[in-house]
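*Asks:* Give me a 3D structure for the following:
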Amino acid sequence: MAELWALGAGELARMIAAREVSPVDVMRATLARIDAVNGAVNAVVSLRDREALMGEARLCEAMPAEGWLHGIPVAIKDLVATKGLRSSSGSPLFADHVPEVDDGLARRLKAAGAIVIGKTNVPEFGLGSHSTNPIFGVTRNPFDLSRTAGGSSGGAAAALATGMLSVADGSDMMGSLRNPAAWCDVWGFRPSVGLVPGEPGDSALLHRLATHGPMARSVSDLEALLVTLSDDVYRPIGRVPDAPRIGWLADWGGAYPMEAGLLQAGTATLERVAGDLGWHVEAIAPPMPAEVLWNSWVTLRSFVVSMELGAPWRAPEQRAHLNPQAIWEVERGLALTGDHVEQALAQRLGWLEVLADLFGRYDALVLPSTQMWPFPAGWDWPREVASQVADTYHRWMEVVVPASLGGVPALALPAGYGPTGLPHGLQLIGPSGADAKVLALGRAWEAAIGPRGCHTP
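*Replies:* Take a look at the predicted model:
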């Protein structure tokens, strides 16, 4: 039998229910695995007291199960408020913040029986797809410790990839699930906006642009966690469409610069796997100018971030603790006029109409998950991509914008490894509300490429 830390949550749940193993066994194996690998990757932070965790495991062992995650250790993304556990958002402003109540996501995980062992590392306020911050430092890629694990769910992805967690929650505004999943060779799913509840205090516009979602090493675990995160709203379906039609958007007609070899690797994997599965893949021209999507996205994103972080920006003693990414977003957002926001919303509506037409002809669309291979962990962000200068801190992530702006489901498909052994991935994108269909296609993809294992750095 494989080591307990290498098993998925579904298999652990089955074994605990059958009393083949106990929550104490699982907790002991999890903590031993964290001892073995977390020092290298720095994915799990704010780890709770071990005796307290073992005590909770013993209590789970003695109690009847109340949910499918009964007795299974989880670490929650450090952007989520978790009762009694430091929740820093990677910011010095919240370095010692210990919430008195759980966010809804934490409550749902606990209600499913999970034991919260700590948090997973993030960029400061989740801004930028590189999980580094002044509180906990940088999360490193398990496949090359000199490289980034991505972000903002980089800690979650690296913890999954190394076997420190069997499932993990993430969130995705601008690729925060898809980017680290691709770079750590795991699965990540950005659901249709609204499927997973947000927090009551979030703005309506934020609800349209960002969402929580599941991450795992298998699609079955991904779907099981999505049921929990969605408060039992999501329901899987049994099979994929017959001979599905897939639209391949590649590099958006050259608008998205791609680092050497990445597009070719993604194209080769898509052609090979789709051929094995009987999927009909058709290369399609850009359905809307990339700059229109980008203008709409960065306008709405900065507008939302300026509402979220405007208060600390206005206080000089707090502004001194904001990183350049946060300051750029807030100052850009505060400079926007009503006309700017109105134009961006109109551009978004135009994109939704284009998507509706595309999904009338295709079952799903595919794009690369990233425009780069994992970059050096010491960088703050890439200053250029394929010799094209990046004019913002997040321009190198532009390939994730079409799904984010549309609020549609996007599954990060593991797509293999480059010549240096670094993973890469593809985005499988479906129409709004078709989450089960997208994940059914993901199950077929998984059957073709094989399971994702645990990697020891």
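*Asks:* Every contact and neighbour count from this point should use C-alpha atoms.
*Replies:* Fine.
*Asks:* so who does the residue positioned nearest the centre of the chain touch?
*Replies:* Nearest residue to the geometric centre of the chain (C-alpha atoms, centre = their mean): Leu177, 1.4 Å. For Leu177, the contacting residues are 151-153, 170-171, 188-190, 213, 215, 412, taking C-alpha atoms under 8 Å, 6 or more residues apart in numbering as the criterion.
*Asks:* residues in contact with the helix ranked longest in the chain?
*Replies:* Ranked by residue count and defined by DSSP state H, the top helix of the chain is helix 290-314. Around helix 290-314, the neighbours that count as contacts under C-alpha under 8 Å, 6+ apart are 203, 205-206, 209, 252, 255, 318-319, 322, 326-327, 329-334, 336, 340-341, 343-345, 347-348, 351, 398, 401-402, 405.
*Asks:* before we go on, could you also do this sequence so I can check it against the first one:
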Amino acid sequence: MSAAVGGPASSPRTDDPTPVDPTPEQAALVAHSAVELSELVHRREVSCVEVMTAHLAQIERYNPQLNAIVALRDRDELVAEARERDEELAAGRSRGWMHGLPHAVKDLAAARGLPHTNGSRVYADRVAETDDVHVARIRAAGAIIIGKTNTPEFGLGSQSYNEVWGTTANPYDTTRTAGGSSGGGAAALAARMVPVADGSDNMGSLRNPPAFNHVVGLRPSWGRVPEPGFVPYGSVNGPMGRTVRDVARLLSTMAGPDPRAPLSLDDDPAGLAATLERDVAGTRIAWVGDWDGHLATEPGILALGESALATFERLGCVVEATMPAYDPEEIWRSYLAWRAWGNLRYADLYDDPATRALMKPEFVWEVEYGLRLSARDLTRAAAARDGWYAALADLLERYDFVVAPSAQVFPFDKAVHWPEEIDGRPMDTYHRWMETVVPWTMSTHPVAALPAGFDQRGLPTGIQLVGRRHDDHGVLQLAYAYEGASPVMDGTPPPLLTGAGREH
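*Replies:* You can find the predicted model right below:
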């Protein structure tokens, strides 16, 4: 395996002496939300250097167990940048709300000067020369880019392992996966190693990891965060945080039109972080659960989802179990075609025997599936997607929102690449166990991922809150109301940070 620049050599060491706990002052500082930290920094109640060193202490203490942040930059360089941010504030200059806040970028995105491996040995030596659009916007808002967050190879599969950086563990049980493909960012958030995190989502990568790590995510409407190209295959970039307000603020930073993205939305992104308080009484919510038994679910998943529904009901919402008038198996078949079509952009890597040998089996499966598709197959998949969109539009005329589970299983053994069965039902592909997220990917509607609670083992799960077309702000408002009323969203850190976690 080729050594990446800043790659495996910069991954967390597991042979270090017993790590030193952050000071009580540092632990208190990293417990703040990103918005709170921003306010403290701009009031000059804490310095950017203090914020940076507190988060670096948190990383030094907990990242060796989690392997969530990779390609971490040199400590002295980061502290020096934080000191420059303090000098700017002293001179009356702020770069934006993220001024001086540490930020790690998902390793599927390009961040200038840092490894851009996609978690693949194919790109183990690649270093980004420029920033992707959303990364440039985060940097322009004042964030200090400290490194990358781990992801599965090319983002394929909701288990963040690869042969460049290794496997990311879950802070609620370090023997288990953090999910993916935004698993590194979600685990880093839960462990208070970063204030907010960016991610991307094709098949639930801003929904499944938040469920596994008890944090908040948002899959934005297609075009909300600019994406290149004329075809909405499925993947979007979006935010994660420990609070809804943080997620809204980061989304407003990442979002907005860009002339290089022909399908980007023209709305002013500032409105996304506007007033989140709203009376939600009377809001009508459709609960789809397991699609009347179509989806296999691990015992306990549906019960926790239904307990989350009780929070909406306490807010005065009307919740009803219902089924969209569309065959979920048809949605699944059309999704496989759209996904494989999008992954054909990697066909050149498959065609070269040298690079094909470096691709994991699931990656090879995706490309070979795409190569078997005909023009007629794609035409049928497009028609099926149109049909599903029409059915969902009809449902959302009768209901304001849809709620569904964010995951079909609880976090599983991190040595397992993917669950081959759920509650005795075999999975026919490496990603069938994630089917609950697929309908909403295909519709391009905005979806919030919210914590739903824990099973008897202390393992978390979550729900998806699906809004109407382009109503990202409405989704955030209902999510904010849920957060305020939910008994499980109390800001309690994971067991790893309190000394009660299982560290292996």
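*Asks:* So which of the contacts of helix 290-314 of the first structure are in strands?
*Replies:* Counting by DSSP state E, those place none of their members in strands.
*Asks:* Give me the subset of those residues lying in helices.
*Replies:* With helices identified by DSSP H, the entries of those that belong to them are 205-206, 209, 318-319, 326-327, 329-334, 340-341, 343-345, 347-348, 351, 401-402, 405.
*Asks:* right, and Thr78 of the second structure touches Met52 too?
*Replies:* Check again: residue 78 of the second structure is Leu, not Thr. Yes: applying C-alpha atoms under 8 Å, one finds Leu78 of the second structure in contact with Met52, separated by 7.5 Å.
*Asks:* between these two, which one's more packed in?
*Replies:* When neighbours are counted by other C-alpha atoms under 10 Å, Leu78 of the second structure and Met52 differ, and Met52 comes out ahead with 27 against 21.
*Asks:* wait, what's in contact with that one?
*Replies:* Counting by C-alpha under 8 Å, 6+ apart, Met52 of the second structure makes contact with 78-79, 82, 100-102.
*Asks:* State the distance from the counterpart of it in the first structure to Met63 of the first structure.
*Replies:* Across the two structures, Met52 of the second structure finds its equivalent in Met27 of the first structure, going by TM-score structural alignment. According to C-alpha to C-alpha, to the nearest Å, Met27 of the first structure and Met63 of the first structure sit 16 Å apart.
*Asks:* What of Leu358 of the first structure?
*Replies:* From Leu358 of the first structure over to Met63 of the first structure the distance is 51 Å, taken as C-alpha to C-alpha.
*Asks:* do Ala52 of the first structure as well
*Replies:* Taken as C-alpha to C-alpha, the spacing of Ala52 of the first structure relative to Met63 of the first structure amounts to 17 Å.
*Asks:* How about Ser203 of the first structure?
*Replies:* 39 Å.
*Asks:* one step back: which of the contacts of helix 290-314 of the first structure are buried, as a PyMOL select command?
*Replies:* To isolate the buried ones among these in PyMOL, judged by 16 or more other C-alpha atoms under 10 Å, type:
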select buried, resi 206+209+252+319+322+326+327+329+330+331+332+333+341+344+345+347+348+351+398+401+402+405
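*Asks:* Skipping its backbone neighbours, what lies nearest Asp169 of the first structure in space?
*Replies:* Across the structure, with C-alpha to C-alpha, 6 or more residues apart in numbering as the measure, the residue nearest Asp169 of the first structure apart from its sequence neighbours is Pro214 (4.8 Å).
*Asks:* isn't Ala68 of the second structure right up against Pro152?
*Replies:* No: applying C-alpha under 8 Å, one finds Ala68 of the second structure not in contact with Pro152, separated by 11.5 Å.
*Asks:* All set now, cheers.
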